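Peer 1: sequence unknown, structure follows:
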């Protein structure tokens, strides 16, 4: 009997893995394959934090397969060439994989399909593996995708969800097909000091713990910067060590406002993927142009560096940017504030911020990252494109005691709230004692510049 190949990409798990389940139902043995694709680095998608997290994920996947009698085959090079090579070595007549949604991934998938067909093999692609509701499954009557989240969510919530499938009890892998040594986290340089561990085992541990101790209060605490009460499951969703389908099912069974709020966030994730699938150019170009003439030049570059380094003089922004570098992750509310500050207060191109986030974020992917940046910049799907988030007002609301700021900006450790959010207003001697910069721009000045640039000088 031919041995099928199961190609793992961003679905690095055994629980709820339809391609693997289907392959095992059709054959006595399979080749679980992961290819370290050279094109990922060439396209600029490789980054130290994701490389280290990926190494954890592959090690954990291999260990789980070995517990079931199998192993993970890892190859490096061009993905299409390596998959075809492994299929030839195994005598496989088919390759199974999860559906892709970015332009890069869909083009790669099509190249693989053509290459396999030339060799007389089939590529079988499974939907709803890396998303709950695949792009194109729910659409408005007048377009190929939804451009506004609320009507999308109404249909998404009614869409049928496939059943989650159990992890296999046994996986047999032929000895003839060999792989290379697994990558190790320690081989990756430039990793954030507090980068979390990766892998399905860690993802399921986090999921279980959050369901017990965090989910019920999620709706009330998810914007609380100091509480750190979000699920922190985003990296596991990005690498597919957790299944979005399984998470939606579990949350709906659990019920309550917290579970409903979490499901809504999973719908946002699918929403961005259906936008990008329909408009792949939005990864680099404005989804809805505002004809911005973003700031450039030496002054803008200095502001950008201050933003990246967490030295803008606005404590909540600086705390967010320092958290990003230290953990490879940032609280979602802080992401909104940091993005609004760069694009609207500093009036810097959203692509500058998106590239910086994509380099550091362990959960950084093209759909969520680029389209969230466009949403904040007002060039995306936000129905209020000219809204500006005031960092001081937001900090007082979501970090009222200043605990988040003091955690990441130790220069302000001795400053109490509410003064910690506006240290430039401290009395002369107290301000002089702080090794902390003045604001790079006044909020009123930044707001006026943005309104003028968008032709809304007289508008709030």
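Peer 2: Okay, I see it. Everything numeric here is computed off the predicted structure, so don't read it as measured data. Numbers count the residues shown, from 1 in each chain.

Peer 1: C-alpha from now on. contacts and neighbour counts both.
Peer 2: Fine.

Peer 1: Quick check: longest helix in the protein by residues?
Peer 2: Taking residue count as the measure and DSSP state H as the definition, the longest helix of the chain comes out as helix 257-278.

Peer 1: Please enumerate residues in contact with that one?
Peer 2: Applying C-alpha atoms under 8 Å, 6 or more residues apart in numbering, the set of residues contacting helix 257-278 from outside is 101-103, 131-136, 144-147, 149, 152-153, 156, 215-220, 244, 248, 251-252, 282-283, 367-368, 371.

Peer 1: and it, how far from the chain's centre?
Peer 2: Per C-alpha atoms, centre = their mean, to the nearest Å, the displacement of helix 257-278 from the mean C-alpha position of its chain is 12 Å.

Peer 1: After that helix, which helix or strand is next?
Peer 2: helix 298-309 (DSSP states H and E).

Peer 1: Can you list the helices and strands that that following helix packs against?
Peer 2: In this structure, helix 298-309 packs against helix 315-327, with contacts taken as 3 or more C-alpha pairs under 8 Å, 6 or more residues apart in numbering; DSSP states H and E.

Peer 1: show me the contacts for residue 207.
Peer 2: With contacts taken as C-alpha under 8 Å, 6+ apart, residue 207 has the following neighbours: 231, 233.

Peer 1: before we move on, the earlier item: and the longest helix of the chain, what's buried?
Peer 2: When neighbours are counted by 16 or more other C-alpha atoms under 10 Å, the buried residues of helix 257-278 are found to be 258-264, 266-278.

Peer 1: and if you look at stretch 123-130?
Peer 2: By neighbour count on 16+ other C-alpha under 10 Å, the buried set for stretch 123-130 is 123, 125, 126, 127, 128, 129, 130.

Peer 1: Of the residues you listed, which is the nearest to residue 318?
Peer 2: The nearest member of these to residue 318, counting by C-alpha to C-alpha, is residue 130 at 33.1 Å.

Peer 1: For residue 100, see how far away that closest one is.
Peer 2: In this structure, residue 130 lies at 8 Å from residue 100, with C-alpha to C-alpha, to the nearest Å as the measure.

Peer 1: Same check on residue 253?
Peer 2: Separation of residue 253 from residue 100 (C-alpha to C-alpha) stands at 28 Å.

Peer 1: which one of these two has more residues nearby?
Peer 2: Between residue 253 and residue 100, counted using other C-alpha atoms under 10 Å, the more crowded position is residue 100 (25 against 10).

Peer 1: one more structure, for comparison:
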């Protein structure tokens, strides 16, 4: 079992053996399979589980994720209270609030689940600069970034060899939820967030319930009722036959390791677990290249177009290409988009309209319930040809994609009410109608053939 942490200590600071340990929750909002929490309880017995609502971070997040976060924190607090503890919630700059809490409780060590973003790296550096010992533990991925590396280099740049190494690697054993969590006396828990007013983008019409309890129920239902059909149906746009667990993994309400193990070895498991490996792949790339959200991983000297009107039409689902517009409106309506539709819409923006991938990736990040730096920006760069795709000039013909993955136009009609009266495959090509559908625009670019 590998639950090793990375640690940095201040040799000049005296350590109190009876001091509580701070456990800083970030993207790991659960009590099951939580190495940082388990190690803290093993170390001192008393812990201060803390989550800091940083207004600066919330303002840059999607409203949908802020709303989902409120559910997740309520579920985490309930899980800790069932075990005799509590979740301490503070508002403000994360490092300043953690330092103040450490001073008030006598804690000198912070346990955290290791992140891969530039934000996570800055937070750790600042905590250590504040005189705190920071120990980082696995838990964000199935296989921690850096545990499998090629013979030469610090990370895998291509998925297939990574997948082979990932499959062959020995996974750590998942950890049970603690029986008891002891919180030191005199610590004010603080209030949970009560609204989703902060953040960017549009709030979806309906969001699933967040939190560990709901996430584990979704996982159970997926394994029992959806997993076996996954190989045949995962690209079926109208079928929506994917797991819908990505948001639960994004906030860490589910352990990625437990999710992979829950799939077992039956029908569908291999294909589904491969998708978790893709998630790990992007995380191990981002751990080494934390500028994934702002800079080309592989510069290709592409010439991008500045076209605000085309970008606005794409964002609103008004390009006149139904398969693209359906995906974009699903995003606005649900805070979610089918993975096949994500590839189609991203390719249309970057390859057909030749608008910079950052414009599209930022828009996704402002709306996606499951948006994170590694997967969102890593996948966008893959599609745009600046990332880890070995075929940077890969073709995505939107009409061919529509005919293959939505042949009867069911997905298109679900999200484009203007095309509701066009039967079957006619909904995929409204520009060919003798009378244009009322309220629906003509294509702003070549829709394919």
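Peer 2: Sure, I can see it. Just so it is clear, the structure is predicted and the values come from calculations on it, not from any experiment.

Peer 1: Quick check: TM-score for this pair?
Peer 2: These two chains, once laid on top of each other, score a TM-score of 0.92 by TM-score structural alignment, normalised by the length of the second structure; 430 aligned residues with a C-alpha RMSD of 1.6 Å.

Peer 1: circling back: give the ChimeraX command for selecting the buried subset of the contacts of helix 257-278 of the first structure.
Peer 2: Buried members of these can be picked out in ChimeraX with the line below, counting by 16+ other C-alpha under 10 Å:
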select :101,102,103,131,132,133,134,135,144,145,146,147,149,152,153,156,215,216,217,218,219,244,248,251,282,283,367,368,371
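
Peer 1: Which ones among the contacts of helix 257-278 of the first structure lie within helices?
Peer 2: Cross-referencing the contacts of helix 257-278 of the first structure against helices under DSSP H gives 103, 149, 152-153, 156, 218-220, 244, 248, 251-252, 367-368, 371.

Peer 1: wait, which of the residues you listed is closest to residue 411 of the first structure?
Peer 2: With C-alpha to C-alpha as the yardstick, the closest approach to residue 411 of the first structure among those comes from residue 220, at 29.9 Å.

Peer 1: what residue of the second structure takes the place of that closest one?
Peer 2: With TM-score structural alignment defining the correspondence, residue 220 of the first structure maps onto residue 232 in the second structure.

Peer 1: just the strands in the first structure please.
Peer 2: Assigned by DSSP state E, the strands in the first structure fall at 5-8, 31-37, 73-77, 94-98, 122-126.

Peer 1: would you turn those into JSON lines with distance to residue 232 of the first structure?
Peer 2: What follows is the strands of the first structure, written out as JSON lines (distance: least, C-alpha to C-alpha, whole Å):
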{"stretch": "strand 5-8", "distance to residue 232 of the first structure": "23"}
{"stretch": "strand 31-37", "distance to residue 232 of the first structure": "25"}
{"stretch": "strand 73-77", "distance to residue 232 of the first structure": "28"}
{"stretch": "strand 94-98", "distance to residue 232 of the first structure": "24"}
{"stretch": "strand 122-126", "distance to residue 232 of the first structure": "27"}
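
Peer 1: Of those strands, which is nearest residue 409 of the first structure?
Peer 2: Proximity of those to residue 409 of the first structure was assessed by C-alpha to C-alpha; the nearest stretch is strand 31-37, lying at 37.7 Å.

Peer 1: mean shift between the closest one and the second structure?
Peer 2: After superposition onto the second structure, strand 31-37 of the first structure sits on average 1.0 Å from its aligned residues (mean C-alpha distance after the TM-score superposition for the first structure).

Peer 1: which bit of the second structure covers that strand?
Peer 2: Using TM-score structural alignment, strand 31-37 of the first structure lines up with residues 48-54 of the second structure.

Peer 1: So which bits of the matching stretch are buried?
Peer 2: Buried residues in stretch 48-54 of the second structure, defined by neighbour count with 16+ other C-alpha under 10 Å: 48, 49, 50, 51, 52, 53.

Peer 1: Go through the residues you listed and name the one nearest residue 189 of the second structure.
Peer 2: For the buried residues of stretch 48-54 of the second structure, the closest approach to residue 189 of the second structure (C-alpha to C-alpha) belongs to residue 50, at 8.7 Å.

Peer 1: What does residue 337 of the second structure correspond to in the first structure?
Peer 2: In the first structure, residue 337 of the second structure lines up with residue 330, judged by TM-score structural alignment.

Peer 1: Tell me how many other residues crowd its match.
Peer 2: By other C-alpha under 10 Å, the burial measure for residue 330 of the first structure, its neighbour count, is 25.

Peer 1: what residue of the first structure matches up with residue 215 of the second structure?
Peer 2: Using TM-score structural alignment as the criterion, residue 215 of the second structure maps onto residue 203 of the first structure.

Peer 1: Now do the same contact list for that match.
Peer 2: With C-alpha under 8 Å, 6+ apart as the criterion, the residues that contact residue 203 of the first structure are 233, 236, 241, 242.

Peer 1: Return the distance of it relative to residue 241 of the first structure.
Peer 2: From residue 203 of the first structure to residue 241 of the first structure the distance is 6 Å (C-alpha to C-alpha).

Peer 1: same check, this time on residue 368 of the first structure
Peer 2: In this structure, residue 368 of the first structure and residue 241 of the first structure are 17 Å apart, going by C-alpha to C-alpha.

Peer 1: re earlier: contacting residues around the match of residue 337 of the second structure?
Peer 2: 320, 321, 323, 324, 361.

Peer 1: Not including adjacent chain positions, what is the nearest residue to the fourth one?
Peer 2: Pointing back at residue 324 of the first structure there. Distances taken as C-alpha to C-alpha, 6 or more residues apart in numbering place residue 330 nearest to residue 324 of the first structure, at 5.2 Å, with adjacent residues excluded.

Peer 1: Aligned to residue 408 of the first structure, what sits in the second structure?
Peer 2: Superposed on the second structure with TM-score structural alignment, residue 408 of the first structure falls opposite residue 415.

Peer 1: Let me know how buried the nearest residue to its match once chain neighbours are set aside is, in neighbour terms.
Peer 2: Nearest residue to residue 415 of the second structure in three dimensions, chain neighbours excluded: residue 326, at 5.2 Å (C-alpha to C-alpha, 6+ apart). Residue 326 of the second structure is surrounded by 23 other residues when neighbours are defined as other C-alpha under 10 Å.

Peer 1: I'd assumed residue 317 was in contact with residue 326 of the second structure.
Peer 2: Yes - using C-alpha atoms under 8 Å as the test, residue 326 of the second structure is close enough to residue 317 to be in contact (6.7 Å).

Peer 1: follow-up on the earlier one: how far away is the residue nearest to residue 415 of the second structure from residue 344 of the second structure?
Peer 2: In terms of C-alpha to C-alpha, residue 326 of the second structure sits 11 Å off from residue 344 of the second structure.

Peer 1: swap in residue 195 of the second structure?
Peer 2: Per C-alpha to C-alpha, residue 195 of the second structure is found 33 Å from residue 344 of the second structure.
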